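In: Could you look at this predicted model? Sequence included:
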Amino acid sequence: MNKLITTTLLFLLVFSCKSPEARRPISTKSGSYIDASIALNKKRFAKEKAAIEKIMEADGGNFLASDTGFWYKYQTKIESDSLKTPGFGDIINFDYDVKTLDGGEIYSKADLKTQNYAMDKQELFAGLRYGLKLMKPGETVTFIFPSDRAYGYYGDENKIGPNTPLICDVTVNSITQNQTN
């Protein structure tokens, strides 16, 4: 009787140790939703880019293209090599406003007040964060941000709607160097 129980337990132990099998999805979906989303985003970007190019052309074509996907033009440029652009952790004191592509004001400089921003340590929309890295104290720059460099799909959940390209006039008042740099 003991041999039968032992054999049965051994048999159950050996055959119950089976490697787990991957669970298969109940239904599979094709990439059609992703393909449609990509096509829609390409169409939206082409429309935004055409509107932005029209604005730049009307301004005389003085805008520069950044490596990070936006355009900018210096209103006031400081040529001095003694002034540095901000690095990681530097505190930037700046003023800016936010407008639509047709020039309609969304937020004025008075609405936004003077900002202090710790470079790459605080939240700021991507385009402005990259734009501030190009600036020296005393400079004023006009930026044109496509919606993906501005507030993207969600907007700011206040006055800026989803997929809204923006124009910002930014003035850097001062840059305080981070002591650990």
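Out: Alright, I've got the coordinates. Numbers count the residues shown, from 1 in each chain.
In: drop to CA atoms for contacts and neighbour counts, all remaining ones
Out: Noted.
In: State which helix of this protein is the longest.
Out: helix 32-58 (DSSP state H).
In: What helices and strands are in contact with that helix?
Out: In terms of contacts (3 or more CA pairs under 8 Å, 6 or more residues apart in numbering; DSSP states H and E), helix 32-58 is not packed against any helix or strand.
In: roughly how far is that helix from the heart of the chain?
Out: Counting by CA atoms, centre = their mean, to the nearest Å, helix 32-58 is centred 17 Å from the centre of its parent chain.
In: Name the single longest strand found in the protein.
Out: Ranked by residue count, the top strand of the chain under DSSP state E comes out as strand 166-176.
In: Output the contacting helices and strands for that one.
Out: With contacts defined as 3+ CA pairs under 8 Å, 6+ apart, strand 166-176 has these neighbours: strand 91-99, strand 140-145.
In: So which of those is the most surrounded?
Out: The highest average neighbour count among those, using mean count of other CA atoms under 10 Å, belongs to strand 140-145 at a mean of 24.
In: Use this one as the comparison:
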Amino acid sequence: MRLALHTICLVFLFSSCKTPEARKPINIKSGSFINESINRNKELAAKEEAIIQKIITKDTIHKYITSETGFWYFYTKKDTLSNVTPKFGDKVTFNYNITDLNGNIIYTQKELDTITYHIDKEELFLGLREGLKLMKQGEMVTFFFPSYQAYGYYGDDHKIGANIPLITKVTLNTITKESTTEN
């Protein structure tokens, strides 16, 4: 009887032992959230760019230029003699204001005061950072930035909300070239 009991236990032991099997997922959604986000952002960018294009089309006074990085601008005051634009590390001083696409003032030039900025070495929103590199000392330029070139999804935590395209009027006061002499 004991032998039979041991035999039955051994049979159960060997028949019940098998390697664990991996469970298969019920739903497979590889990258769907990212793809949906990309599509939403493309739609938002297209919508904002269409609004800006409509403004540009109605404006028969100014000659607009499209930047390589995705914003539009025109010169109020242009320097045709100089070819000096700020490069990486150069110190610039400038004044600007910010409005929405309807012309509503968000920040006045007085509120923002004169800004001293080292090109690409300090924080500044993408569009303005790229726009300054196109300017020469003394020039005045009006930039139209879609939200992805401005403060994007997060806004500025003060007056600029999420996904707000902006217009900025910028005056580049000075350019001080970074010292290239070695000690």
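Out: Here it is on my side, so go on. Note that the coordinates shown come from a computational prediction; the quantities given were computed from them, not determined experimentally.
In: Do you know the score for how well these two fit?
Out: Taking TM-score structural alignment, normalised by the length of the first structure as the basis, the two superposed chains have a TM-score of 0.82; 158 aligned residues with a CA RMSD of 2.0 Å.
In: so which of the helices and strands packed on strand 166-176 of the first structure comes closest to residue 107 of the first structure?
Out: strand 91-99 (5.0 Å; CA to CA).
In: Relative to the second structure, what is the average displacement of the closest one?
Out: When the second structure is overlaid, strand 91-99 of the first structure sits 0.4 Å from its aligned residues on average, using mean CA distance after the TM-score superposition for the first structure.
In: What residues does the residue nearest the centre of the first structure make contact with?
Out: Per CA atoms, centre = their mean, the C-alpha nearest to the average position across the first structure is that of residue 126, at 3.4 Å. Shown in contact with residue 126 of the first structure (CA atoms under 8 Å, 6 or more residues apart in numbering): 149, 150.
In: 6 Å instead?
Out: With CA atoms under 6 Å, 6 or more residues apart in numbering as the criterion, the residues that contact residue 126 of the first structure are residue 149.
In: hang on, the earlier thing: dump the helices and strands packed on strand 166-176 of the first structure into JSON lines; add distance to residue 6 of the first structure as well.
Out: Below are those laid out as JSON lines (distance: least, CA to CA, whole Å):
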{"stretch": "strand 91-99", "distance to residue 6 of the first structure": "75"}
{"stretch": "strand 140-145", "distance to residue 6 of the first structure": "75"}
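In: out of these, which comes closest to residue 32 of the first structure?
Out: strand 140-145 (29.4 Å).
In: could you check the angle helix 32-58 makes with the closest one?
Out: Interaxial angle, strand 140-145 of the first structure versus helix 32-58 (axes from the mean of the first three to the mean of the last three CA atoms, to 10 degrees): 150 degrees.
In: List of residues touching strand 140-145 of the first structure?
Out: Strand 140-145 of the first structure is contacted by residues 70-76, 165-171 when judged by CA under 6 Å, 6+ apart.
In: I appreciate the help and will end here.
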